[in-house]
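1. Have a look at this fold, sequence not included:
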């Protein structure tokens, strides 16, 4: 089965692991991923932030990497994509102020295409008005915001119809696996033969 074409919405101070890990993992299994940001073009970079969980009341934030975009936001057509990834971090709080971002998100839900969102990413989904009737999770501090948008809260990674959500990057193994299932990705593990002496 050929790989899918996946759109990823990113922005300055999105969570580093929640951008880098799915971006690379999805490509590693044969999918094409285009990372875009409003007002930015292919080759531009966004700054990421690393959120660490050390037992405080909230996460500790430190500077991450410069992540290079590989597509131009103004030139992409969501109809050309099979699925959407919406990472978390601080970027969603301002990305949701762009009408074009909300329209993109609505396309994937209207067309019932697979969507993966994690951490603060569901803030964008809530602003787009697409969560009514869904079961989902997100970073716990945004629970009130996303449930006010009409969804039911679940603790832990959850898949409901076309949407898979996780609370934060420690959920990556289950969250990415859930997204791969939605995409219909079939990964075959072959045996590794020992080299002859």
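-> Here it is on my side, so go on. Everything numeric here is computed off the predicted structure, so don't read it as measured data.
2. C-alpha from now on. contacts and neighbour counts both.
-> Fine.
3. Can you give me the neighbour number for the nearest residue to residue 39 once chain neighbours are set aside?
-> The shortest distance from residue 39 to any non-neighbouring residue, by Cα to Cα, 6 or more residues apart in numbering, is to residue 73 (7.0 Å). Neighbour count for residue 73, taken as other Cα atoms under 10 Å: 20.
4. Also residue 4?
-> Count around residue 4 with other Cα under 10 Å applied: 18.
5. OK, contacts around the nearest residue to it once chain neighbours are set aside?
-> Leaving aside its sequence neighbours, residue 4 sits nearest to residue 31 (Cα to Cα, 6+ apart; 5.0 Å). Contacts for residue 31 (Cα atoms under 8 Å, 6 or more residues apart in numbering) come out as 2-6.
6. Strands of the chain, residue ranges please.
-> 5-9, 14-15, 32-36, 45-52, 60-68, 83-86, 115-118, 135-136, 152-153, 158-160, 163-166 (DSSP state E).
7. Counting by contacts, list what the third one packs against.
-> Packed against strand 32-36, as judged by 3 or more Cα pairs under 8 Å, 6 or more residues apart in numbering; DSSP states H and E, are the following elements: strand 5-9, helix 16-28.
8. second one coming, line it up with the first:
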């Protein structure tokens, strides 16, 4: 089973971060949440997450999968050279990077969506050199992308399947009476 790290900062989309975290934890996966600013982070709608791990202490070698929730936080994440370096570490190692809503645009701007199928918040789609899909969640190689807040459950289950396998994902879907994909 893969070990996951997630990055948040002020302006994160709560449903994308908390919903994904909850589904992954239901599936028995370890998920550590790091704060870009090494302090509490307050989401778009005022939910403050405390006891987050400091991003300055994040060691990519300890994790198999990176999750990037969307929301207005994507601007701060994209402005951070350290975030780009972290994504590069994961990509260079062939580890999975999962991003939802505005998050995939960071991957697109860094060139990681070239030649790949992906999705993101529709109005933020640019010519990233890949194939944009209308699906709620898309996996292409080691990149998982999600469309929007409404896609959180589909996105989280695709991440869970990557992290823990189809059997665990299917068991977790059954446990919450999920009838989607």
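-> Great, that's in hand. Everything quoted here is computed from the prediction, not taken from an experiment.
9. from the contacts of residue 31 of the first structure, which would you call buried?
-> For the contacts of residue 31 of the first structure, a burial check counting by 16 or more other Cα atoms under 10 Å picks out 3-6.
10. which of the strands of the first structure is buried the deepest?
-> Highest mean neighbour count of these: strand 14-15, a mean of 30 (counted as mean count of other Cα atoms under 10 Å).
11. quick one: it to the second structure mean distance?
-> Here the mean offset of strand 14-15 of the first structure against the second structure after fitting is 0.7 Å, by mean Cα distance after the TM-score superposition for the first structure.
12. sorry, back to before: would you check how far apart the residue nearest to residue 39 of the first structure and residue 36 of the first structure are?
-> Using Cα to Cα, to the nearest Å, we find residue 73 of the first structure at a distance of 5 Å from residue 36 of the first structure.
13. Same question for residue 134 of the first structure.
-> 26 Å.
14. With residue 15 of the first structure instead?
-> On the measure of Cα to Cα, residue 15 of the first structure and residue 36 of the first structure end up 15 Å apart.
15. Residue 67 of the first structure -> the second structure?
-> Matched by TM-score structural alignment, residue 67 of the first structure corresponds to residue 49 in the second structure.
16. Identify the residues contacting that match.
-> Applying Cα under 8 Å, 6+ apart, the residues near residue 49 of the second structure are 40-43.
17. For burial, what's the neighbour tally of the closest residue to residue 77 of the second structure other than its chain neighbours?
-> Counting by Cα to Cα, 6+ apart, the nearest residue to residue 77 of the second structure once its immediate chain neighbours are dropped is residue 83, at 6.1 Å. Counted with other Cα under 10 Å, the neighbours of residue 83 of the second structure add up to 17.
18. With residue 27 of the first structure instead?
-> Using other Cα under 10 Å: residue 27 of the first structure sits among 16 other residues.
19. what does residue 121 of the first structure give?
-> 33.
20. Turn the helices and strands packed on strand 32-36 of the first structure into JSON lines, including distance to residue 114 of the first structure.
-> Listed next are these as JSON lines, based on distance: least, Cα to Cα, whole Å:
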{"stretch": "strand 5-9", "distance to residue 114 of the first structure": "9"}
{"stretch": "helix 16-28", "distance to residue 114 of the first structure": "13"}
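21. Which residue in the second structure aligns with residue 14 of the first structure?
-> So, by TM-score structural alignment, residue 14 of the first structure is matched to residue 12.
22. Wait, its match touches residue 42, no?
-> Yes - using Cα atoms under 8 Å, residue 12 of the second structure makes contact with residue 42 at a distance of 7.2 Å.
23. which residues touch the residue opposite residue 138 of the first structure in the second structure once aligned?
-> Using TM-score structural alignment as the criterion, residue 138 of the first structure maps onto residue 120 of the second structure. Neighbouring residues of residue 120 of the second structure by Cα under 8 Å, 6+ apart: 100-105, 145-148.
24. Taking those residues, tell me the two that lie furthest apart.
-> Using Cα to Cα, the two most remote members of the contacts of residue 120 of the second structure are 105 and 148, lying 12.2 Å apart.
25. Return the distance of the counterpart of residue 96 of the first structure in the second structure relative to residue 130 of the second structure.
-> In the second structure, residue 96 of the first structure lines up with residue 78, judged by TM-score structural alignment. Per Cα to Cα, residue 78 of the second structure is found 20 Å from residue 130 of the second structure.
26. And residue 161 of the second structure, by the same measure?
-> On the measure of Cα to Cα, residue 161 of the second structure and residue 130 of the second structure end up 23 Å apart.
27. Residue 169 of the second structure now?
-> On the measure of Cα to Cα, residue 169 of the second structure and residue 130 of the second structure end up 27 Å apart.
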